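> Got a sequence here, can you build the structure:
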Amino acid sequence: MGFLKSLSADIGIDLGTCNTLIYVRGKGIVVNEPSVVAVERGTRRVVAVGAEAKRMLWKTPGNIIAIRPLKDGVIADMDTTEKMIRYFVSKIMPRHGLIKPRMVIGIPSCITDVENRAVKESAFKAGAREVQVIEESLAAAIGAQIPIHEPAGHMICDIGGGTTEVSVISLGGMVVTNAIRLGGDEFDQAIIKHVRSVHNLIIGEQTAERLKVEIGNASPEKNIEKVEIKGTDAITGLPRRLEIDSVEVREALKDPITQIVEEIKRTLAQTPPELAADIVERGIVMTGGGALLKGLPKLISKETGVPVILAENPMDCVAIGAGQYYEIFKDMSIDRSVYDSLNN
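Prediction:
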């Protein structure tokens, strides 16, 4: 068995609502593609996966449907998820390989037992020899190079596409954790809703995402940026252009951002005083694609009075941490089997 493990690849997977990232030990991030699968209607034959499939979203002919198989950080379509994982793994693993990989998958702490089993089952069907699941915030902490085994408090806020998870970690485990099914997707939906209600213009998710990335912000800035967008007039049904500025986008994002700030405050309030003192000194580490929203770390620091640090390559942290799971827990002073028994 030890010989098999030495030959087997350890794969860390961030099975995200928006993007799937795969980390292979010794190689780094080898897959970073949208979590989208295009299938043939009726036969369910896979036509495209990842970036190619995303380009087909809302643009497919009647016989092809583009599916996002994950919603709010969990599997909404198990069959399609399995096909997606299998496709991505086949891109990085030799087809003639005799040894199946060990997979570690980051999952939101708020998922149910049924959803947890669905993740594991999809991974086994996709060709895994062994499957472990790890909470996204713990994986993100490992990926952000936080020394999680220390007897000190570390707070991490991971904002993904479908979920936001806020945790306090000490001695390799989570002391306090809270999660809400809200993330980058909700930012996009808030922009869509605002543009429709204020300007009577219907825009798609890709346009909303472009606004979020290009001029989205959480804190007021000196320079007001503007972007021209195109959509459908809600009254006439005709195509129309609109110029929108960063002040308006910030207003549109106010509600979901407020919910995330409140979740961080709630977690801080639940943190034991000794660990809270460590967090005030060390700060809150932010990971996930949502953490890249301009001005968000600054706003959270202002609202909580705690320093906020944006992790290096925040979008990669969960996949990296999942991929380093075996290595980290092997070296830790606590027994990994105890941790696993609590999470299986």
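
> Going by C-alpha atoms from here, please, whenever you check contacts or count neighbours.
Will do.

> check contacts around the residue nearest the centre of the chain.
For the chain, Gly160 is the residue whose C-alpha lies nearest the centre (CA atoms, centre = their mean; 3.0 Å). For Gly160, the contact set (CA atoms under 8 Å, 6 or more residues apart in numbering) comprises Gly16, Thr17, Gly73, Gly183, Gly184, Gly288, Gly289, Gly290.

> Isn't the third one up against Gly16?
Going back to what we said before, that points to Gly73. Yes. Using CA atoms under 8 Å, Gly73 is in contact with Gly16, at 5.8 Å.

> Name the residues contacting each of those two.
Gly160, Gly161, Gly162.

> what's the spacing between the first one and Glu186?
For Gly160, the distance to Glu186 under the criterion CA to CA, to the nearest Å works out to 10 Å.

> Relative to the centre of the chain, find the outermost residue for me.
The centre of the chain is farthest from one residue, Thr236, which by CA atoms, centre = their mean lies 37.6 Å away.

> Please give the structure of this sequence too, so both can be compared:
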Amino acid sequence: MGFFDFMTEAIAIDLGTANTLIIHNDKVVVDEPSIVAKELRSDEVIAIGKRARQMHGKAHKGITTIRPLKDGVIADFHSAEQMIRGFIKMINRKKTLFPQALKMVICIPSGITEVEKRAVMDSAEHAGAKEVWLIHEPMAAAIGIGIDVMEPEGNMVIDIGGGTTEIAVISLGGIVTDKSIKVAGDEFTNNIKNYMKTRYNIAIGDNMAEKIKINVGSALTELDDPPPNFAVHGRDLMNGIPKEVVVTYKEIANALNNSIEAIEAAIMNALFTTPPALSADIYNTGLYLTGGGGMLRGLDKRISQKTKLPVYVAEDPLRAVARGTGIALKNTSGFSFLIQ
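Prediction:
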């Protein structure tokens, strides 16, 4: 290890719409919701991550909660910078006589524009990074689940995050075909909130919708191992009184159907535009699901029925992108697909 290496600390960041994960020394050291709570008058950050999420929808008028990312990209530059800086402070970094430079590898959606890409770079630099590399999310996901992305073999990865679903065919260290749509976990949450409003005349918050998604979320109306019904608490829109209703997984499957169909259509489009030689590979390797949305009950089976291909949910799909970003962090000189 040279002097420069000693004076540099390296971190990998999965900067997601819903959650941010940071890898340091090969370990996930930060796994927090991508949300900031601020005092309105002073713009001072009073909480980030889990603590800020607890405040979401419950704070008085003097406090606001902000999700700095929308649809996979930075929507609030200043808040994103504050959030990244706050998460970095959570890391137990080495104590040295001189301040250490920060090297970062950050994942980005494949459909990102140059302006959006620059916003990520600028936010990282303002948060203290001296060297910033970017990696596309599907590439990071593929690396994170153990695919050798440098091989001349086609692999399709479907990463369903909070803001976007990223679909890519990867071969020889590059993305051959990609499709990015703004239908993912956040849209599932909105589907559930709208369903509760129209079906039961009840208003629920994001946190309750998230609980519904986790407890009874499904892509199919018929499951071999169905979850128990779930009690939902919200506000009656007719009289304002707190109310409880019980929902089933079949209801939620119907509520999510349009969004699932949009993801299926994007997958079919990506398959249609894949070169024939790589299509032959994918027939043998199947499709890989990563991201939090990939954990939705029955989604793998439904996509398999649609594509007539085997579909595999990655082990620990929530951390696949972070793991791949962490591996890229150690190979910045060897991975030509990284962006600087």
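
> TM-score them against each other, please.
Taking TM-score structural alignment, normalised by the length of structure 2 as the basis, the two superposed chains have a TM-score of 0.94; 336 aligned residues with a CA RMSD of 1.7 Å.

> hang on, the earlier thing: among the contacts of Gly160 of structure 1, which ones are in helices?
Judged by DSSP state H, helices contain the following of those: Gly184.

> so what corresponds to Gly298 of structure 2 in structure 1?
In structure 1, the residue paired with Gly298 of structure 2 is Gly295, using TM-score structural alignment.

> pretty sure that match contacts Ala218?
Yes. Here Gly295 of structure 1 reaches Ala218: they are 4.9 Å apart, a contact under CA under 8 Å.

> between the two, who's got more neighbours?
Ala218 (23 against 15; other CA atoms under 10 Å).

> Spit out the contact partners of that one.
Arg250, Leu253, Lys254, Ile257, Leu293, Lys294, Gly295, Leu296, Leu299.

> Point me to the helix or strand that includes the last one.
Leu299 of structure 1 is part of helix 296-304 when elements are defined by DSSP states H and E.

> tell me, the next helix or strand after that helix lands on which residues of structure 2?
Downstream of helix 296-304 of structure 1, the first helix or strand assigned by DSSP H and E is strand 308-310. Using TM-score structural alignment, strand 308-310 of structure 1 corresponds to residues 311-313 of structure 2.

> Secondary structure element holding Phe286 of structure 1?
Actually, residue 286 of structure 1 is Met rather than Phe. strand 284-287.

> whoops, I mixed them up, Val247 of structure 1
Here Val247 of structure 1 is assigned to helix 246-252, by DSSP H and E.

> Equivalent analysis for Glu82 of structure 1, please.
Following DSSP H and E, the helix or strand that holds Glu82 of structure 1 is helix 78-92.

> picking that back up, dump the residue contacts of the aligned residue in structure 2 for the residue farthest from the centre of structure 1.
Aligned counterpart of Thr236 of structure 1 in structure 2: Asn239 (TM-score structural alignment). Asn239 of structure 2 makes no contacts at all, as judged by CA under 8 Å, 6+ apart.

> separation between Asn239 of structure 2 and Ala12 of structure 2?
49 Å.

> against structure 2, where does the helix holding Val247 of structure 1 fall?
Under TM-score structural alignment, the match for helix 246-252 of structure 1 is residues 249-255.

> mean shift of the matching stretch relative to structure 1?
With mean CA distance after the TM-score superposition for structure 1, stretch 249-255 of structure 2 departs from structure 1 by a mean of 0.6 Å once superposed.

> Need the contact partners of that stretch.
Here stretch 249-255 of structure 2 has contacts from 191-192, 195, 213, 216-222, 226-229, using CA under 8 Å, 6+ apart.

> Also stretch 313-327 of structure 1?
With CA under 8 Å, 6+ apart as the test, stretch 313-327 of structure 1 has contacts from 10-14, 21-25, 28-29, 103-106, 134, 136-144, 286-289, 291-292.

> one step back: contacts for the match of strand 308-310 of structure 1, please.
Residues contacting stretch 311-313 of structure 2 (CA under 8 Å, 6+ apart): Gly286, Leu287, Tyr288, Leu289, Thr290, Gly294, Met295, Asp300, Lys301, Ile303, Ser304.

> Let's see if you can find the most crowded of those.
Counting by other CA under 10 Å, top hit in those: Thr290 with 29 neighbours.

> Now do the same contact list for that one.
Applying CA under 8 Å, 6+ apart, the residues near Thr290 of structure 2 are Ala141, Val157, Ile158, Asp159, Ile160, Val313, Ala314, Pro317, Leu318, Ala320, Val321.

> Next step: these restricted to helices.
Ala141, Ala320, Val321.

> Pull the contacting residues for the nearest residue to the last one once chain neighbours are set aside.
Taking CA to CA, 6 or more residues apart in numbering, and ignoring the residues beside it in sequence, Val321 of structure 2 has Ala141 as its nearest neighbour in space, at 4.2 Å. Each residue near Ala141 of structure 2 by CA under 8 Å, 6+ apart is listed here: Val157, Asp159, Thr290, Ala320, Val321, Ala322, Arg323, Gly324.

> Columns distance to Asp122 of structure 2 on top of these, output as a markdown table?
Output for those, formatted as a markdown table (distance: CA to CA, whole Å):
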| residue | distance to Asp122 of structure 2 |
| --- | --- |
| Val157 | 28 |
| Asp159 | 25 |
| Thr290 | 28 |
| Ala320 | 25 |
| Val321 | 21 |
| Ala322 | 20 |
| Arg323 | 23 |
| Gly324 | 22 |
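
> Look at Glu116 of structure 2 and say how many residues are nearby.
Counted with other CA under 10 Å, Glu116 of structure 2 comes out at 17.
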